[in-house]
Structure formats: C-alpha cells, structure tokens
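S.K.: sequence unknown, structure follows:
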C-alpha cells in the first residue's frame, strides 16, 4: 500500500487501529501519555494523544488522560512543561500554550460524546488554567510564552503558541457556554489576542530571531482560526513552495531538509480549514511511508541524508494522524473542530450528528 487518499465518509478504521493500540499501550495506568515508552510527557502533547484516543472510541482511556491533568495541576492553574512517570521533570518553566490546550481536548471530547457531566467535572481545572494564561496577557493582547520556575514571565510571545491559545480559548468559551457559566473576560482576552496576532507583529519575537522560519508560524494562524477566508488562502499559498516537499510532507523549518509527520498533519487541518480538500488529501497521502509496522508513526524524515530522524515514534504524532484523518473524512462529531470557528453559545448539535465514540 503505497498511498492513501482519504475522502468524506471513508475513514480507514482498520488501517488506523494499530495506531490506536499503540496509544493504548503507551498510556500509563495513571493516565499519563508519555512521548514514547520510558520517555517524558508534556501537557500539550499528552492532550493531542488523548484526543486521538477519544476519537477512536477509547473514552475510558481519554477520561483517564484528562483526569491525570486535573490531578497534576498546580495551584496557580498551570503545569510544568515536562513530566516523567507522573513527576515534574526538569521543572524550569511552565508554558502558556501547554496550559491552555487542555480546553481544546476536553471540548473535543464533548463534541464526540455530549457528556455534560464530564465538562462539569473538569471545568474547575479549565477555569484555573485560563486564569493562569490570561495573567500573562499584556495590554497589547499578546500572551507571554512561559514563566520561569519562580513564576517570572519570560518576556516575549510566540506566534505559534499564541495561535494555539487562541483556539484553546475558543474551546474554553464553548465549554463555559454549555455549562451556562459566562466568562466574558475570556472572550475579551481572546479578542485582544486575535487583534495582536493579526495586526501587531511587533509584539512577537521581540527578544530573539524571528521564528518565521518554522512552518507552524506559517500555518498555525490558519489552523486555529486567527486568520480566515481569503486572507487564510493567501497565507497558505504565499509560502507553500518554501515548506512543502512534494512526495514527502511539510518541512519543520524552511532551511532544513527535514519533513515531520505531525506538522504535515496539522498542515492538512489548515488546508481543510480553507476548503482545500484536494491538497489536504494529497499531503496526507504522502505520509503513509512514515508509518511503522506497529502502527506508530515516525517523527520525520531527513531527506538530504535519506534517514528517518530522530529514531522516535511519538504518541502525539499518532494523535495528529488520527485528527487529520478524521477531518479529511468527516468521520466523527469532532471532525470540524479545527475547520470552523463556531459562534459562542451556538449549540454544537451539528457536530454531534455523527460520532465514532461509544460511551
């Protein structure tokens, strides 16, 4: 099988089942999902893997993953950037986009299940997380990327990180709306953040070299709904030939001969968000060659040296593959999570019309 084109209504459940089994085997009894066996976890990638489990109908495993986050949350609403066997590993900083992303995962779970009780259970965790994130927002709208171990802000902002936060705040607001728990300051903060991302480039990369060499800075504002419509299409087209390596995938950095599976899957989601089904399916079809025999997916491929690199098969890459396949096929009730920006307070009934998950 040298290629795979995913079309609406054609989710490859049998083909991707080994990927799900890989995630299940990787999760600890406590619920933590490390990058790989014996490796560390981080809150963002842990959540990405949990979304893959929920999408595949492994709801018990997904709930354990989110409850693990709730049980390890710090008093200020944050998490350390890195954990190993449930304990903080090298606790030197706490990153704002890592903290925010749980809201995206929990909303994804709700779109699959309509489980309001689970939203209620985890809302206090999300409430504290959002409070931490917004405490790092400047008057200009940007949100500091991290704090030091002592809680001191790092003093700069990232386009990719803030774009991810923008989507997570959208998801948090949907959760608040379902629970009839208004959080107008979240909405105000999100609006201010969106304005900064769209119109204040001077607020990002102030203290280091521009991160625009990274693919995520290119497509994340589209993936997360910061930029929509014709502007989003133009943004994707503008740097397509810089980042996309035909037949292989999306480069991580423009100057490096290295494509990565996770970023390629996220590019698929961004393409679907602008309605480009053809190129989304094409990019995904290239990725089959990076699937391992056990159903896991390699991090990436260094095409100058013609080697898989690094020698890792991360759980978050597996999660990204599942999310991209879902978006391409419209399989689950959460398939349009990254494709639409739904007005707050609007009932997500259309999203719940078809779901792969079973309680």
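M.R.: Yep, it's here. In this text, all values refer to a predicted model and were calculated from it rather than measured experimentally.
S.K.: C-alpha only now, for contacts and for neighbours.
M.R.: OK.
S.K.: Tell me the buried residues in stretch 31-45?
M.R.: For stretch 31-45, burial by neighbour count (16 or more other Cα atoms under 10 Å) applies to 31, 32, 33, 34, 35, 36, 40, 41, 42, 43, 44, 45.
S.K.: do the same with stretch 170-178
M.R.: Buried residues in stretch 170-178, defined by neighbour count with 16+ other Cα under 10 Å: 170, 171, 172, 173, 174, 175, 176, 177, 178.
S.K.: go on, stretch 278-289?
M.R.: By neighbour count on 16+ other Cα under 10 Å, the buried set for stretch 278-289 is 280, 281, 282, 283, 284, 285, 286, 287, 288, 289.
S.K.: Mind giving me the packing neighbours of the strand or helix carrying the second one?
M.R.: According to DSSP states H and E, residue 281 maps onto helix 277-286. With contacts defined as 3 or more Cα pairs under 8 Å, 6 or more residues apart in numbering; DSSP states H and E, the secondary structure elements packing on helix 277-286 are strand 249-251, helix 261-273, helix 315-329.
S.K.: ok, residue 53 - contacts?
M.R.: Applying Cα atoms under 8 Å, 6 or more residues apart in numbering, we find residue 53 in contact with 20, 23, 24, 59, 61, 62, 319.
S.K.: Sorry, wrong one. I was asking about residue 248.
M.R.: Contacts of residue 248 by Cα under 8 Å, 6+ apart are 259, 283, 286, 287.
S.K.: hold the first one in mind and look at this next one:
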C-alpha cells in the first residue's frame, strides 16, 4: 500500500483521511494492468484521456513508477500519425472471460483530438512531480507527434475538429469541452518545449488562436450546453480566469449543482456524477474558491464505496440508484487530483492553475479576430 508520507497532501477534512486516501490510491493501482494500462475498471476498456488522468493521480500520490508505466503504455501504442484510438479492450484480463478482442487491442478506432492531446498534460505533470529529465527526453517524440496530429485538425477559426475519420478526413466541427482541454494540453506542450529549449512557433500561434476561440467565439463550437462539462471546462482548461470565470460559473450554478449530492452530468437528467463533480471542484480551486470546491468534494462522498476506496461513477437521485454500477479509475483519479490541488501539490497546481504555463501568441499577435 502507498506510504502515508506520500499521501499527506491528499488529506482533506470532510473528504479524505490519510487511510482513505491510501485506499483510493491502492484501488487505482489494483486496476492498472501489468503492461501499464489503466482501464476504467478491471475487465473494462481503456481510453487515452482517462488513462492519463488516472496516471496523474498516481503521480500525485507518489506512485511515480506506476505513472511512468502508464506513459510507456501510450508511447508503445501510439499510431504512426501520432494518435491513439478512442478505446482499447481489457475485457480479457478477467479470469474466464470470453473476450472477442485481445487485451490492449483497439475497440473503437476513432481518433479523438482531445484524447490525443491530453498526454502533454500528463507528461509535464509527471516531470514536475519527479524532475526526471530522462523521462522527458524519452517521451518528447511521443508528445511531439501527438501535438502535430492534433494541430493538423485546427480549423480556420482556431477551434480543433473533434476527430479524424478512418479515411483521413475530419468533420468541420469542434467541441467546446474538447477544445478547452486541448488548450491546456498545448500550454503544457509549450512548457515542455520551452524547458527543452526547442521553440515551436507553430504551436504558439495555434495555442493563441485556440484560446481566443474558446474565450470569445462560442458559435464556433457545437451546441452541447446541456452538458455540465461545457459549462466549466473553459475554466478547468485554464482559458478562463478572473471575473469572467466567476460570472460563467455563477450563471449556471443552480442548473447543474444539486446541493448535498454533486454535479449533474446533463442539465435535464436527475443524475449526478463523481467525475464532473471533482472536475468542477478543480475549476473552483483554480478560480480561488477553495471553500466551494471542498463543499462539492464533500457532497460526493455518498459515491464512495467502503471496501476498496473507489467511487461509483454516478447516482440517479430520483430513483435512489447508483448508475452505472461501475467504480471507475478516472472518477477516483479526478477526486484525488482535486484534493491534491487543494493540498498544494506543486505539479498539480502548476498544470491546473496555469499561471506559469506559456499562453502562446496573444490573440492580437496571432492575427485572430
């Protein structure tokens, strides 16, 4: 089990005790496979974004070897165009399972840009957690190829198309949540490039254009306003700060936040989810509203299971029912990262606070309108 000294910043009154934090970290570690993969749960599938989120939580808990194994998994399975597929099977890891797809093989061959980009956040977070220059050197080609894949899908307005199709084409459509996440990833990628003293002017321009689109042009994105992620992701993704961030969060607070239970996944369903709740808490922390962040995290402790320290994905409060009946690595990971930020973990505060991350070219300099 994780050393108590490694999780001291994961203790948060009303949310996690030291023993509970250790149990949650151990729960994520138990899901991780021998090849480094972190699927949603044992016998479930893996998607690259949530895999990175869980790896970041392991780093926040001091489990650096496990986190590095997760990034090695990505490096080993990166497609030649720099991408990863949307999901990979690990159903065959359950004893007796009759899996149609072998462990680690693709299930969904869609290549989603925000899934691909997020490795940059994880790599920079791991470096800040460990100071491991050799790791950064090994993973630079992986990061570089991923960013180049993503930026090839940037549309004229700065937003990033959400996927590339099998035939090489891509829809002229972007998602605000995905592009906000990509903005954070590009800033982390620029931080790596700066540290390596390898300037990437094209990345700087692309980052400025994307940030401008997220902040000032909601019409350039598909309308997904019923999803809470579209509400808070411009803040979580480091694009929106200050009074504008507070105004955005306040405007839809009563739409999405269910007092005592957490955050709705979608506005028109009586369903709160642990992942969205923990991410909102991270966004609130980034805005300087730590008290409200703690309240949200305390509210979702009804999702915590007693035996393994994990968290149910969601709860349908009209039916008083857990749904789906899954205890996901990424739900636990999101909560640990929120607690780590509140506890002052340097790597976590750096990648989600954003104050020290490069911003690329400012919108005016980028020639964006």
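M.R.: Alright, I've got the coordinates. Note that this is a predicted model, so its numbers are computed, not measured.
S.K.: corresponding residues in structure 2 for the helix holding residue 281 of structure 1?
M.R.: Aligned using TM-score structural alignment, helix 277-286 of structure 1 spans residues 290-299 in structure 2.
S.K.: check contacts around the residue nearest the centre of structure 1.
M.R.: Closest residue to the average C-alpha location of structure 1: residue 48 at 5.6 Å, with Cα atoms, centre = their mean. By Cα under 8 Å, 6+ apart, the contact set of residue 48 of structure 1 is 105, 316, 319, 320.
S.K.: Also residue 50 of structure 1?
M.R.: 33, 61, 62, 65, 66, 105, 319.
S.K.: ok, back up a step: the helix holding residue 281 of structure 1 vs structure 2, average distance?
M.R.: Here helix 277-286 of structure 1 is compared with structure 2 after superposition; its mean distance to the aligned residues, by mean Cα distance after the TM-score superposition for structure 1, is 0.9 Å.
S.K.: Quick one: residues in contact with that helix.
M.R.: Against helix 277-286 of structure 1 from outside (Cα under 8 Å, 6+ apart): 3-7, 247-249, 264-265, 267-269, 271-272, 324, 328.
S.K.: Show me what residue 37 of structure 1 lines up with in structure 2.
M.R.: Under the alignment by TM-score structural alignment, residue 37 of structure 1 pairs with residue 42 in structure 2.
S.K.: if we can go back for a sec, aligned to the residue nearest to the centre of structure 1, what sits in structure 2?
M.R.: Alignment note (TM-score structural alignment): residue 48 of structure 1 maps to residue 53 of structure 2.
S.K.: how much space between that match and residue 169 of structure 2?
M.R.: From residue 53 of structure 2 across to residue 169 of structure 2, the span is 28 Å (Cα to Cα, to the nearest Å).
S.K.: Which residue numbers in structure 1 does stretch 332-344 of structure 2 align to?
M.R.: On structure 1, the counterpart of stretch 332-344 of structure 2 by TM-score structural alignment is residues 318-330.
S.K.: equivalent range in structure 2 for stretch 160-172 of structure 1?
M.R.: Going by TM-score structural alignment: stretch 160-172 of structure 1 matches residues 177-189.
S.K.: same thing with stretch 114-122 of structure 1?
M.R.: Residues 131-139 of structure 2 are the counterpart of stretch 114-122 of structure 1, counting by TM-score structural alignment.
S.K.: Which two among the buried residues of stretch 278-289 of structure 1 are spaced furthest apart?
M.R.: 280 and 289 (16.4 Å; Cα to Cα).
S.K.: residue contacts, the aligned partner of residue 74 of structure 2 in structure 1?
M.R.: Taking TM-score structural alignment, the alignment pairs residue 74 of structure 2 with residue 69 from structure 1. By Cα under 8 Å, 6+ apart, the contact set of residue 69 of structure 1 is residue 43.
S.K.: Remind me which helix or strand residue 69 of structure 1 belongs to.
M.R.: Assigned by DSSP H and E, residue 69 of structure 1 falls in helix 59-72.
S.K.: Now that helix on structure 2. Mean distance?
M.R.: Taken over the aligned residues, the distance from helix 59-72 of structure 1 to structure 2 averages 0.5 Å (mean Cα distance after the TM-score superposition for structure 1).
S.K.: tell me which residues in that helix are buried?
M.R.: Neighbour counts over helix 59-72 of structure 1 (16+ other Cα under 10 Å) mark 59, 61, 62, 63, 64, 65, 66, 67, 68, 69, 70, 72 as buried.
S.K.: Ok, stretch 294-311 of structure 1 next?
M.R.: Buried residues in stretch 294-311 of structure 1, defined by neighbour count with 16+ other Cα under 10 Å: 295, 296, 297, 298, 299, 300, 301, 302, 308, 309.
S.K.: got the contact list for the fourth one?
M.R.: Applying Cα under 8 Å, 6+ apart, one finds that residue 298 of structure 1 lies in contact with 261, 290, 291, 292, 308, 309, 311, 312, 313, 314, 317.
S.K.: Which residue in structure 2 aligns with it?
M.R.: Using TM-score structural alignment, residue 298 of structure 1 pairs with residue 312 in structure 2.
S.K.: how much space is there between the residue lying closest to that match once chain neighbours are set aside and residue 306 of structure 2?
M.R.: Setting aside the residues directly before and after it, residue 312 of structure 2 is nearest to residue 327 in space (Cα to Cα, 6 or more residues apart in numbering), at 4.5 Å. Plainly put, residue 327 of structure 2 is 12 Å away from residue 306 of structure 2 if you go by Cα to Cα.
S.K.: Looking at the two, which is more packed in?
M.R.: The neighbour comparison of residue 327 of structure 2 against residue 306 (other Cα atoms under 10 Å) goes to residue 327, with 23 against 10.
S.K.: I'd guessed that one sits against residue 314; true?
M.R.: No - with contact defined as Cα atoms under 8 Å, residue 327 of structure 2 does not reach residue 314; the gap is 9.1 Å.
S.K.: I only care about the contacts of helix 277-286 of structure 1 that end up buried; give me the PyMOL line for that.
M.R.: Filtering the contacts of helix 277-286 of structure 1 down to the buried ones (16+ other Cα under 10 Å) takes a single PyMOL command:
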select buried, resi 4+5+6+7+248+249+264+265+267+268+269+271+272+324+328
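S.K.: So what does residue 104 of structure 2 match up with in structure 1?
M.R.: Using TM-score structural alignment, residue 104 of structure 2 pairs with residue 86 in structure 1.
S.K.: for residue 187 of structure 2, what are its contacts?
M.R.: Shown in contact with residue 187 of structure 2 (Cα under 8 Å, 6+ apart): 207, 357, 358, 359, 360.
S.K.: out of those, who's nearest residue 17 of structure 2?
M.R.: Nearest to residue 17 of structure 2 among the contacts of residue 187 of structure 2, with distances taken as Cα to Cα, is residue 357, at 31.3 Å.
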